[in-house]
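>>> Here is a sequence with its predicted model. Questions after.
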Amino acid sequence: MDFLSENVYIDAGFQHLCESVFVRLCQIVGTSVQVAIRRETTDMREMVGKRVADNDDPINMESGSIREGFRLEGSDLDIMYWLNNHRVIFDMSQSELYYTENKTLILSDSSESPPGFTLLELLTPTTNRKVQSACVPMNDRLYISSSLYRQQTQTHWYPGSTGHGPCESGEVGGLEYDFAWCFACDFWPPSASSWIDRCHSWPDREVVNEIVRNGCHFVPIGHSLGLHEQEEWRISFSLAEQKLVHSMNHCQFLTYGLLKIFLKEVIDKQSEETNKLLCSYHMKTVIFWVIQQNAVPLWCPQNLLAGFWVCFKLLLKWVYEGACPNFFIPENNLFLSKVHGSAQRKLFLELHGLYEKGLVCLLQSPSIKSCITNVLYNPRLSICTNEDRMISECDHDKELFNEIYCNISYSPKNLDHCIKYLHTIELMIGEPLTQYQVLMLQRSTAEILQSTAFTLHNMYTNTDLNKHMYIADRMSCHMLKLAAKLGFVSDMMYIAMFYCKTFRYREALYITEMIKVKLAQPGLMYRRRVHPERYTEAVGEQSWSTKMRQAVAEDIWLNNFTCYINELTPEQQFALQNDEGFLCIPLFVLLHFIEFLCYRHIDTTLAQTALEGLQVLVHHDQGLYVHYLNRDISWEILGICQQMTGNLQAALYSYQQSITQYPWHTIQNATQMRIQDLHIT
């Protein structure tokens, strides 16, 4: 039965319908500009992070839907972690490329494993306790057990997290996450060599070479039908897949998005028996094969639904045959352990029922239905597929500044590390960067300067070297003022914190007053909230650098390796013990906090006013200024202020409230310690 032989009839009405769906998908998935912003800012963060990593540091890489550029409801955050000083090789000759004094080598042995899976033999000694604990002897050799390594590395930081396949999975803030510890390999798997020869038309040779050059990873999960399920590892092509998705044109990417929407809103709604059989990875595999096989001659807005239909027919064919070939290793049947027997037959009948309805089956998708019915009822409806006219300047800027804010998360540990970051950024200035990456680099520079300024000051805090203290102080002030010229409006808060920390309370209050004036501007953009017309009136058509400095404010990240506010030292120390690198403090909470700390030394009445403002904000905010993930630290700060004024009962209540919030910052131990210090019985 050949489901690929039948073509969709294309006429002017069909093209009109395709254009309508294209516009709707741009609204849901994003325009090509929005998708580029998401990808390129993340590229910059990972580029900087890898360049500054020491040999014994863990490396992390974002993968999955969000890394690909999606921001769909339900898109999950996938993060892969690996040890920088461990590497997998495929044959012993590759060991010559490594200095084994600082690299632990692991050999892939797939001789007894199903396609796409392998055993990992530890070749050289490791000092990593988790790797040591996961080793098992087999045939007089030492292998790393995937199941044991998975147990060793799953930390369950967040409440409700569970093991799911190779990952630790859960949900926080409405966002589903999958964290997986894996091993990296700098070489392309021999079992996937045929893929290189298949790439005649897509992807182009430059992309193929980059993919092969970047190697692969191994995630801790065995094949359920393998001989050594508990010890086997799966070869992961996450990085290669990311490069492939990024090489798609926007129509192909939107078709991939439509397949994901169709899976979630139509296929998974057919029956409970079949709604877990297919997953987003199958949709990705389908579109990879369709693009590479040139099954669609032209990927453009007027042909979008034809591309979708070819993908759907190939999926139907695979379900009928019970075989979904992995894109890199076709011998690895992705349906082998799930889509078979009665469940397979049931799923096929459901999909075939949708197929018989034709494209009308898309009407079952709530996200797509309206744009189809609009065209059906208004055949002369004018549709503009020009992406530049789909998104306003303000919406474009919201996307850009939010992605920059979310991707700035560097945590240098000491002054040497700060200097390494600054040197890395200096070298990158001369590299060919996109306009979004240039802005990302500008904001990155501001953050590293802030960490450096406080780190330098802390080094000379308790010394008798007055001259050195004076020089360090001047350098720190200069760096913070420079950072304020490079970053957001809210970056001025670091100057206020520094003045407060160095007992220059009036100067700190002068800065907070300046910040309040800027925050009161009608065109201010704060956490993506903004009045579009007023924003455009204030900074429309100006450079992004100017907009960032004059009209954008975000919450404040404190690097836990550096002390910014003495009163928060316990929180930072306990968070670090839980491997939490940052405290994220709501901007307006921090503003009240600094004013309270400063006015205590100047005017107790105004200190009480600042405390009352903080109390109203924390007690009554409905998410406007205090995101719910930041409520633990906000209640904590309120309790600290109340304790400092001697209002111990109020402080106790605030600390108790902090403990009941979602433990985003993992500061519960600090809170418990503060409660004990109250000595309230």
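Everything's here; your move.

>>> C-alpha from now on. contacts and neighbour counts both.
OK.

>>> can you count the residues close to residue 408?
21 (other CA atoms under 10 Å).

>>> Residue 198: how many residues sit nearby?
Around residue 198 there are 13 residues (other CA under 10 Å).

>>> Please disregard the earlier target; I meant residue 176.
Neighbours around residue 176, by other CA under 10 Å: 14.

>>> my guess is it meets residue 72, correct?
No - judged on CA atoms under 8 Å, residue 176 makes no contact with residue 72 at a distance of 11.7 Å.

>>> Report the buried residues of the lengthiest strand in the chain.
Determined from DSSP state E, the single longest strand within the chain is strand 175-185. Neighbour-count burial for strand 175-185 flags 177, 178, 179, 180, 181, 182, 183, 184, 185 (criterion: 16 or more other CA atoms under 10 Å).

>>> other SSEs contacting the helix or strand that contains residue 16?
In the assignment (DSSP states H and E), residue 16 maps to helix 12-28. The contact analysis (3 or more CA pairs under 8 Å, 6 or more residues apart in numbering; DSSP states H and E) places helix 12-28 against helix 250-265, helix 304-321, helix 366-377.

>>> here comes the other one, which I'd like you to weigh against the first:
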Amino acid sequence: MADIIIPNISQALYRHLCQNIVGTEKHVKTIRLMNMVRDNLSNNKKETVITSGSIGEGLDMRGSDFDIMFVSKFVEVIENVQPDFDIRRPYLSMDTDDVKPCYTLLRLDYSRDSFRLFQLCEEHYGKRYFSSALCKGNMLLVLKEGNQIHGPCISDRNGFFDHAFSLHGKMWISSAVNWITRSGSSWPSHNVIQSIIKHGVLFVPVGVHGSPKEDLEWRVSFSVAEKLLINTFTHTQLMCYALLKIILKDVISNDSECKDLLCSYFLKTIMFWISEELPSSVWKPDNLITCFMRCFSRLVYCVEHSVCSHYFIPENNMFENKIDGRARDVLLKKLNTLHSYGWRCILFSDQISNFTVSIRNIPIEPCTLYVNDVKKIVQSRILHVGIDIFETYSELDIHVFNPGLFHSIWCHKFSLKHLYAYYISKRCSKQAQRFPLYGAIINNKYQYKRYKSCLSTLLTNVYHDAVSGWLMVASFFYKTKQYRKALHIIRYSISKCSSDKLFLGLTLSHIHYQSLKLLSFFKTSVACLRKILFVDLIQLTENSTLTPEELLIEGCNDIYYIPSTAYAYFLSFLCHNHLNDVRHCQDSIQDLKIVIGERYLMADFKSTAEAYTLLGIALQLFGDKESARQAFLQSLKIYPDESENSAAIIVKMNT
């Protein structure tokens, strides 16, 4: 009887994870493609950018982390094989004497530009070593205020993402050479192994805790290799890995005595070891629970014996001096208690407790899976943070456009073409705001060239969503005093603001479900979906040349995130105001009030507060000072953070 029940439960659990937590196999591939394209376009002459963490693996779940590795192209690490020497490049060599396996010192062997590197080096027994502590301290100074050091990373104040500076060794290191021939199974395949070797290894700035040379030590990182391995997982393997992460975050770490004893890297390591042992045919939905329990049992065994061998360098016991003594006893008791429940231990997580088991294995409708995948993207704040990171760190120059245009033109996959176009469009929105603007009358060739450059960049910016890109073009015409052209584009943008549109944080309605079900039959990609249905916020950057003068208030932060609907009617009001069209000014103010009242295409309280601030400015310009004051006060009531809400300064100025 159990032989029949367990497969049914496994299938039900698999469906629940697909629909509500992890997403479908296609959804995971989409996230990975987004990572790949974003990373490719972020790379530059100085560094390679790699998305890692859970998002880097394609797992966008509750509590997922977004890690970014910046791999320096300026310095190369060697072991004992001299590369083709390049006098322009500094070289560091590994020194593993008296260092724990998986760690190394990095000795400075050669640098033509000695002073810059010497500042990050410390002398030890007459030799200069690249300091991991000094590197992290230097990176902390470069990044925004409020970040803090967390292991090898610099974490932001909100805990959304980590930055990790790293160095690259192009050659596979000798301490991990046994991994190449160790596995006798079909996993990983020969091609995957060769690809991993080709990528070499990374070095991240963190030493062994308590080591006398901790500030000089660097950890060998196999993060690229691990991403390649996880990308070979079947969707059932990925679900099993996700279940382990869920039980760690939702159940084990909720126990104050067990918190911080285990990390997801240990679970990933266990997954790798077991993937070597089991044939790939085992990893299928019917066996999800069996595979999960095997992995969980291995975790219990590892804790019981205080041993968790590193996957690539088994000599490194990652539990050494960490999972021992009382900490081991407390953790083992917790794990044994959970293990005694069998597969039902996962029900202690509120994410899984409500899944239902059907007697019959009824397949899920493809359109339902498609809608659920879109819903995850719409409600995923961390994916949107990833897009913001791309806009912040990528440089829009020849190094961005060359690979982007190349892939857009030559790539056979439409999904990739559209993703490259999407990210280039997003970046153009920021780039266009740097161009100096002139009036509608251009006096010389230089001014005309700048004018055309800004306009062409803005026209490239219209491919990432249905509305905001065109409103930025309207801003351009407003700033160059071409008000009628601006109004024409605003009317077009407003016509696109229909009730079936999607935006960050949206709760899908019946209209959205119907629209998405229709699009599912055409197998519309995520990038295409964004162009058709998404409405982004208007993002006006610091010192943007496209920000209307009416928004530039002394003492206020001039960075704005404004709902597109509110901005459209506000900009419409400004145009009519300059044209002295009183009736249409009144109409624009009335329309602005309506979209605010309905919170039409507005994601959160902050967006609504920004909209009220725009209404207040419009009313103030129109001469209705009391109504303007009420609008500013309403803005502050909704979002009272005076450091981020310009309405606070406006109210103080008017009192």
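Received it, and whenever you're ready, just let me know what you need. In this text the structure is predicted, and so the values were computed from the model without any measurement.

>>> what's the TM-score for these two chains?
The TM-score (TM-score structural alignment, normalised by the length of the second structure) is 0.83; 641 aligned residues with a CA RMSD of 4.3 Å.

>>> nearest to residue 358 of the first structure, of the helices and strands packed on helix 12-28 of the first structure?
With CA to CA as the criterion, residue 358 of the first structure lies closest to helix 304-321 of these, at 8.5 Å.

>>> which residues in the second structure does the closest one align to?
The aligned range for helix 304-321 of the first structure in the second structure is 288-305, by TM-score structural alignment.

>>> Same question for stretch 30-39 of the first structure.
So stretch 30-39 of the first structure sits over residues 23-32 in the second structure, by TM-score structural alignment.

>>> Contacts for that stretch, please.
17-18, 22, 55-59, 235, 369, 372-373, 376, 526 (CA atoms under 8 Å, 6 or more residues apart in numbering).

>>> Tell me the helix or strand right after the strand ranked longest in the second structure.
Longest strand in the second structure by number of residues, with DSSP E as the criterion: strand 66-78. Next helix or strand after strand 66-78 of the second structure toward the C-terminus (DSSP H and E): strand 91-95.

>>> quick one: that next one to chain centroid distance?
32 Å (CA atoms, centre = their mean, to the nearest Å).

>>> compared with the first structure, how much does that strand deviate?
Superposing on the first structure and averaging over aligned pairs (mean CA distance after the TM-score superposition for the first structure), strand 91-95 of the second structure comes out at 2.4 Å.

>>> Can you name every helix or strand that that strand contacts?
Going by 3+ CA pairs under 8 Å, 6+ apart, strand 91-95 of the second structure lies up against strand 66-78, strand 103-110.

>>> Which of the ones you listed sits closest to residue 407 of the second structure?
strand 66-78 (22.8 Å).

>>> Mind giving me the packing neighbours of that closest one?
Contact partners of strand 66-78 of the second structure among helices and strands, from 3+ CA pairs under 8 Å, 6+ apart: strand 47-52, helix 53-56, strand 91-95, strand 161-169.

>>> how about the strands in the second structure?
47-52, 66-78, 91-95, 103-110, 121-124, 127-130, 148-150, 153-155, 161-169, 201-204, 218-221, 538-540, 560-562.

>>> Could you save the ones you listed as JSON lines and add columns showing distance to residue 227 of the second structure?
Below are the strands of the second structure laid out as JSON lines (distance: least, CA to CA, whole Å):
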{"stretch": "strand 47-52", "distance to residue 227 of the second structure": "8"}
{"stretch": "strand 66-78", "distance to residue 227 of the second structure": "13"}
{"stretch": "strand 91-95", "distance to residue 227 of the second structure": "24"}
{"stretch": "strand 103-110", "distance to residue 227 of the second structure": "20"}
{"stretch": "strand 121-124", "distance to residue 227 of the second structure": "31"}
{"stretch": "strand 127-130", "distance to residue 227 of the second structure": "27"}
{"stretch": "strand 148-150", "distance to residue 227 of the second structure": "21"}
{"stretch": "strand 153-155", "distance to residue 227 of the second structure": "18"}
{"stretch": "strand 161-169", "distance to residue 227 of the second structure": "16"}
{"stretch": "strand 201-204", "distance to residue 227 of the second structure": "12"}
{"stretch": "strand 218-221", "distance to residue 227 of the second structure": "12"}
{"stretch": "strand 538-540", "distance to residue 227 of the second structure": "33"}
{"stretch": "strand 560-562", "distance to residue 227 of the second structure": "34"}
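
>>> Of those strands, which is nearest residue 654 of the second structure?
Here strand 560-562 is closest among those (CA to CA), at 21.4 Å.

>>> Just say which of the helices and strands packed on strand 91-95 of the second structure is most tucked in.
Mean neighbour count, computed with mean count of other CA atoms under 10 Å, is highest for strand 103-110 among those, reaching a mean of 21.

>>> Need the counterpart of residue 333 of the first structure in the second structure.
Under TM-score structural alignment, residue 333 of the first structure pairs with residue 317 in the second structure.

>>> Identify the residue nearest its match in space, chain neighbours excluded?
Distances taken as CA to CA, 6 or more residues apart in numbering put residue 309 closest to residue 317 of the second structure, at 4.7 Å, once the chain neighbours are dropped.

>>> Kind regards, and thank you for your time.
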